[in-house]
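Participant: What follows is a predicted protein model with its sequence.
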Amino acid sequence: MQRIGLIIGTMDIAESEDSYLFQVSLPGVRRDRSFSCELDMNGEVVISGMIVTGEKMIHRLGEVFVRKTENLYQPSPFSLSFRLLGPIDLVQSNLNFGRDAIFEGVVKKQMNG
């Protein structure tokens, strides 16, 4: 039987004249202090945190559910990295982890001038 489940780290990168946009799919990732995104001036992006899906026992609305399938990732730390298309300005970035499980960053290109 084929195992299916969440796909963590699927991403898109887009470019404008002066900025880069990246969008990374992070379903099941906890939005707390364990989550981080580090950028370096060469355009390297490192995202890390905790996956919180896949628990055996789930407590919701005063009830306890026991998982009968195992298609989701098990709770564990994760890390992924990728490089944008060029150097970036570390001071000018806007990062947002939306409720839709999409982590999005807009970072300015480093302009030689």
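Facilitator: Yep, it's here.
Participant: CA atoms for contacts and neighbours, from now on please.
Facilitator: Fine.
Participant: Kindly provide the distance from the residue most central in space within the chain to residue 61.
Facilitator: Nearest to the geometric centre of the chain sits residue 26, at 4.3 Å (CA atoms, centre = their mean). Between residue 26 and residue 61 the computed distance is 25 Å (CA to CA, to the nearest Å).
Participant: Could you do residue 106 as well?
Facilitator: On the measure of CA to CA, residue 106 and residue 61 end up 37 Å apart.
Participant: And the contacts of the helix or strand in which residue 47 is found?
Facilitator: Using DSSP states H and E, residue 47 maps to strand 44-51. Contact with strand 44-51 is made by 28-30, 34-39, 73-84, as judged by CA atoms under 8 Å, 6 or more residues apart in numbering.
Participant: let's bring in a second model and compare:
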Amino acid sequence: MNVEECVVSEQLKPAVLLTGTAKDGRSGTPIGVMDIGESEKAYLCRVALPGLRNNESNINCDIERDGRVHIHGSVTSGVLKDSTTVYEMTVQELSPPGRFTITFNLPGPVDPRLASPNFRSDGILEIVIFKPQLRKSEV
């Protein structure tokens, strides 16, 4: 591998900062494991949020123009409710209850207005974030 390949590889490997229960949840599948892809026009981020439910976790995603992404929410308590039954968790392998934040930088600037986050049913937060469009005078 030459030096140029190392630089490109390092740009695509973001430093990830985890706080709260995302940092403390060491025993099971961790919150915050991610993949980032890049195309000519956009970035695709997939962030693992195992055990979270969109309607109970208050997941928010804030995106800044410089490419910094902040995801925050909360892991619900050790009680799980479905339509008819309440379960008290006796084994807690996923992240413990509490608030979490995940912060990372994309390799370049983005247009936050052109972001489309989607919390999938498999516990993956998928975000497509478009890069800024160059004006014809800038080309």
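Facilitator: Sure thing, it's come through. The shown structure was predicted, so the numbers you read here are calculated from the model rather than taken from an experiment.
Participant: thinking again about what came up before, who's more crowded, residue 106 and residue 61 of the first structure?
Facilitator: Counted by other CA atoms under 10 Å, residue 106 of the first structure and residue 61 do not tie: residue 106 has more neighbours, with 18 against 5.
Participant: show me the contacts for that one.
Facilitator: Residue 106 of the first structure sits in contact with 19, 20, 21, 22, 93, 94, 95, where contact means CA under 8 Å, 6+ apart.
Participant: ok, those residues in the second structure, which still hold?
Facilitator: Among those, the ones still in contact in the second structure (both residues aligned by TM-score structural alignment, their matches' CA atoms under 8 Å) are 19, 20, 21, 22, 93, 94, 95.
Participant: From residue 111 of the first structure, how far off is the aligned partner of residue 36 of the second structure in the first structure?
Facilitator: Under the alignment (TM-score structural alignment), residue 36 of the second structure maps onto residue 13 of the first structure. Using CA to CA, residue 13 of the first structure is found at 19 Å from residue 111 of the first structure.
Participant: Equivalent analysis for residue 34 of the first structure, please.
Facilitator: 32 Å.
Participant: Tell me who's in contact with residue 96 of the second structure.
Facilitator: 21, 24, 25, 75, 77, 78 are the contacts of residue 96 of the second structure under CA under 8 Å, 6+ apart.
Participant: Which of those are conserved in the first structure?
Facilitator: The contacts of residue 96 of the second structure retained in the first structure, by both residues aligned by TM-score structural alignment, their matches' CA under 8 Å: 75, 77, 78.
Participant: Rebuild these as JSON lines, extending it with neighbour count and distance to residue 88 of the second structure.
Facilitator: Shown next, in JSON lines, are those (neighbours: other CA atoms under 10 Å; distance: CA to CA, whole Å):
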{"residue": "75", "neighbour count": "24", "distance to residue 88 of the second structure": "15"}
{"residue": "77", "neighbour count": "11", "distance to residue 88 of the second structure": "9"}
{"residue": "78", "neighbour count": "15", "distance to residue 88 of the second structure": "6"}
